[in-house]
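Student: sequence? don't have it. structure:
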């Protein structure tokens, strides 16, 4: 196991906890009417957790055996941890949070297809709804004026139903919509691949079990043939 793999294994769940703390702070900021003091606390917590995302990325890059190759293969992670430093793009921190939680939770329950599908879908829908509600709620022409409406919009968008009763009017909202559409397609692909992988594993395990049983039966038949052969050989030996 490489140093990078050891780092990722050791930091999977701690970083998942950090990501969860970020999600709680962001949810409070968006959904609750906080006082100035609590708003500052939530903002500081989100900034601190995002800094930990940056440290995690830098550590994995430093520990990579082929750093240039790893950097270009994970260029999207670089964009996610760098661009949120610009205030208008801070919603990209949500992508970092989802990536970190996926790394830990996905690895732990990937074999349990139903749980993996539900947890991934719920996380994507909740985060997209929060981001859309924050982006749209203060616009005078917005049709998304509550978190419930944002959640309904997310569900119709990610499932490609698209009733059209709610739609983003801000530039940020439309970018979130585009990201959710791409994320929805990716999610379907991941879920399909996970189910296919699980089915292949189950079939492979069943084939191995059948092969083991067949090999055991063949060995028993060989043993029986040897025993019968020895008995026939003994019967042919003339008695004194």
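Tutor: Now that the structure is in, tell me what you want to look at. Everything numeric here is computed off the predicted structure, so don't read it as measured data. Numbers count the residues shown, from 1 in each chain.

Student: can we go C-alpha only for contacts and neighbour counts from here?
Tutor: Noted.

Student: what about residue 55, how many residues close to it?
Tutor: 13 (other CA atoms under 10 Å).

Student: host element of it?
Tutor: helix 36-63 (DSSP states H and E).

Student: Show me what that helix is packed against.
Tutor: For helix 36-63, the helices and strands in contact under the criterion 3 or more CA pairs under 8 Å, 6 or more residues apart in numbering; DSSP states H and E are helix 3-31, helix 67-73, helix 75-82, helix 92-101.

Student: which of the ones you listed is buried the deepest?
Tutor: Across the helices and strands packed on helix 36-63, the average number of neighbours (mean count of other CA atoms under 10 Å) peaks for helix 92-101, which reaches a mean of 21.

Student: Distance from the chain centre to it, please.
Tutor: Using CA atoms, centre = their mean, to the nearest Å, we find the averaged C-alpha position of helix 92-101 to lie 10 Å away from the chain's own average C-alpha position.

Student: Mind listing residues that contact whatever helix or strand comes next after that helix?
Tutor: Scanning forward in sequence from helix 92-101, with DSSP H and E defining helices and strands, the next element found is helix 107-109. Contacts of helix 107-109 with the rest of the structure, by CA atoms under 8 Å, 6 or more residues apart in numbering, involve 115, 116.

Student: Equivalent analysis for stretch 20-32, please.
Tutor: Looking at what lies outside stretch 20-32 - CA under 8 Å, 6+ apart - the contacts are 34, 39, 42-43, 45-46, 49-50, 94, 97, 101, 130, 133-134, 147.

Student: Would you mind writing the ChimeraX command to select the buried ones in the residues you listed?
Tutor: Restricted to the buried members of the contacts of stretch 20-32, where burial is judged by 16 or more other CA atoms under 10 Å, the ChimeraX selection command reads as follows:
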select :39,42,45,46,49,50,94,97,101,130,133,134,147
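
Student: ok, second structure coming up, stack it against the first:
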């Protein structure tokens, strides 16, 4: 038998991605809810913790099946892991699925003749939604790592939310700092995402202002002050 990868099927791959992006986004929200219940619910709150664990496992299995199907349809073999590195990272860390909001929006808009939002509005909407979901996910993850750790100062979920807000906005007051290895890994990723989102929002807003001022200048009669 040959070890060469199957020939690519771009049409079927495109159709698969368009059909599954929105259902998988819903599955990602279910995963987030299940993970939140596992982290925030008291240990004696059964059977809710068991149900949440079942939801987390079932939705992660859906993500794995989707990854395998797209790998097969792409025909890239091992190169799929490198060329689709974000999908690979998201499969390993499902809490990062909010970063795929752009693909979800694109899949929805391809079903319509024209986008309902302008470019600047799309950037702002994507950045806002991603910030909320990513911040909530990071707060859950760092609280899961930090609670009960020796010397930790993130003891409650409220502390974790405050830390996530300060980190995402690149303020970094320093009153809440992760002390565990897992918490610091989450913090590093969140800082990188916060810088990227802040740059996207700032650049888009500045570009929109320049466009508005340019239009106003063009409407003025020649020689006017």
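Tutor: Sure thing, it's come through. Just so we're clear, the structure is a prediction, and the values are computed from it rather than from any experiment.

Student: thinking again about what came up before, quick one, which of the helices and strands packed on helix 36-63 of structure 1 gets closest to residue 119 of structure 1.
Tutor: Counting by CA to CA, residue 119 of structure 1 lies closest to helix 92-101 out of these; the figure is 10.3 Å.

Student: Report the inter-axis angle for that closest one versus helix 75-82.
Tutor: Using axes from the mean of the first three to the mean of the last three CA atoms, to 10 degrees, the direction of helix 92-101 of structure 1 lies 130 degrees away from that of helix 75-82.

Student: Against which helices or strands is helix 92-101 of structure 1 packed?
Tutor: With 3+ CA pairs under 8 Å, 6+ apart as the test, helix 92-101 of structure 1 has helix 3-31, helix 36-63, helix 75-82, helix 113-136 packed against it.

Student: For the ones you listed, give me JSON lines that also has distance to residue 171 of structure 1.
Tutor: Output for these, formatted as JSON lines (distance: least, CA to CA, whole Å):
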{"stretch": "helix 3-31", "distance to residue 171 of structure 1": "18"}
{"stretch": "helix 36-63", "distance to residue 171 of structure 1": "23"}
{"stretch": "helix 75-82", "distance to residue 171 of structure 1": "19"}
{"stretch": "helix 113-136", "distance to residue 171 of structure 1": "9"}
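
Student: which stretch among these comes nearest residue 199 of structure 1?
Tutor: So among these, helix 113-136 is nearest, using CA to CA, at 10.0 Å.

Student: what's in contact with whatever helix or strand comes next after that closest one?
Tutor: Proceeding C-terminally, helix 113-136 of structure 1 gives way to helix 147-158 as the next helix or strand, assigned by DSSP H and E. If you take CA under 8 Å, 6+ apart as the criterion, helix 147-158 of structure 1 is touched by 31, 125-126, 128-130, 132-133, 144, 162-163, 166-167, 177, 180-181, 183-185.

Student: in structure 2, what residues pair with helix 147-158 of structure 1?
Tutor: Mapped onto structure 2 using TM-score structural alignment, helix 147-158 of structure 1 covers residues 157-168.

Student: so how far is the matching stretch off the chain centroid?
Tutor: When distances are taken as CA atoms, centre = their mean, stretch 157-168 of structure 2 is centred 17 Å away from the chain's centroid.

Student: Pull out the buried residues from the helix or strand harbouring residue 213 of structure 2.
Tutor: Element membership for residue 213 of structure 2 (DSSP H and E) is helix 181-219. Buried residues in helix 181-219 of structure 2, counted by 16+ other CA under 10 Å: 183-184, 186-187, 190-191, 193-194, 197-198, 200-201, 204-205.

Student: how close does the nearest residue to residue 96 of structure 2 once chain neighbours are set aside get to residue 187 of structure 2?
Tutor: Distances taken as CA to CA, 6 or more residues apart in numbering put residue 90 closest to residue 96 of structure 2, at 5.5 Å, once the chain neighbours are dropped. Residue 90 of structure 2 sits 17 Å away from residue 187 of structure 2, taking CA to CA, to the nearest Å as the criterion.

Student: Can you report how many residues neighbour the aligned residue in structure 1 for residue 130 of structure 2?
Tutor: Pairing criterion TM-score structural alignment: the partner of residue 130 of structure 2 within structure 1 is identified as residue 120. For residue 120 of structure 1, the count of nearby residues is 18 (other CA under 10 Å).

Student: For residue 120 of structure 1, list the residues it contacts.
Tutor: With the criterion set at CA under 8 Å, 6+ apart, residue 120 of structure 1 makes contact with 102, 187.

Student: counting contacts, what elements does the helix holding residue 213 of structure 2 pack onto?
Tutor: With contacts taken as 3+ CA pairs under 8 Å, 6+ apart, helix 181-219 of structure 2 sits against helix 119-146, helix 157-168.

Student: In the shortest one, which residues are buried?
Tutor: Pointing back at helix 157-168 of structure 2 there. Of the residues in helix 157-168 of structure 2, those scored as buried under the neighbour-count criterion (16+ other CA under 10 Å) are 157, 159, 160, 161, 162, 163, 164, 165, 166, 167, 168.

Student: what's the distance between the first one and residue 140 of structure 2?
Tutor: With distances taken as CA to CA, residue 157 of structure 2 is found 7 Å from residue 140 of structure 2.

Student: same thing with the third one?
Tutor: As for residue 160 of structure 2, its distance to residue 140 of structure 2 is 7 Å (criterion: CA to CA).
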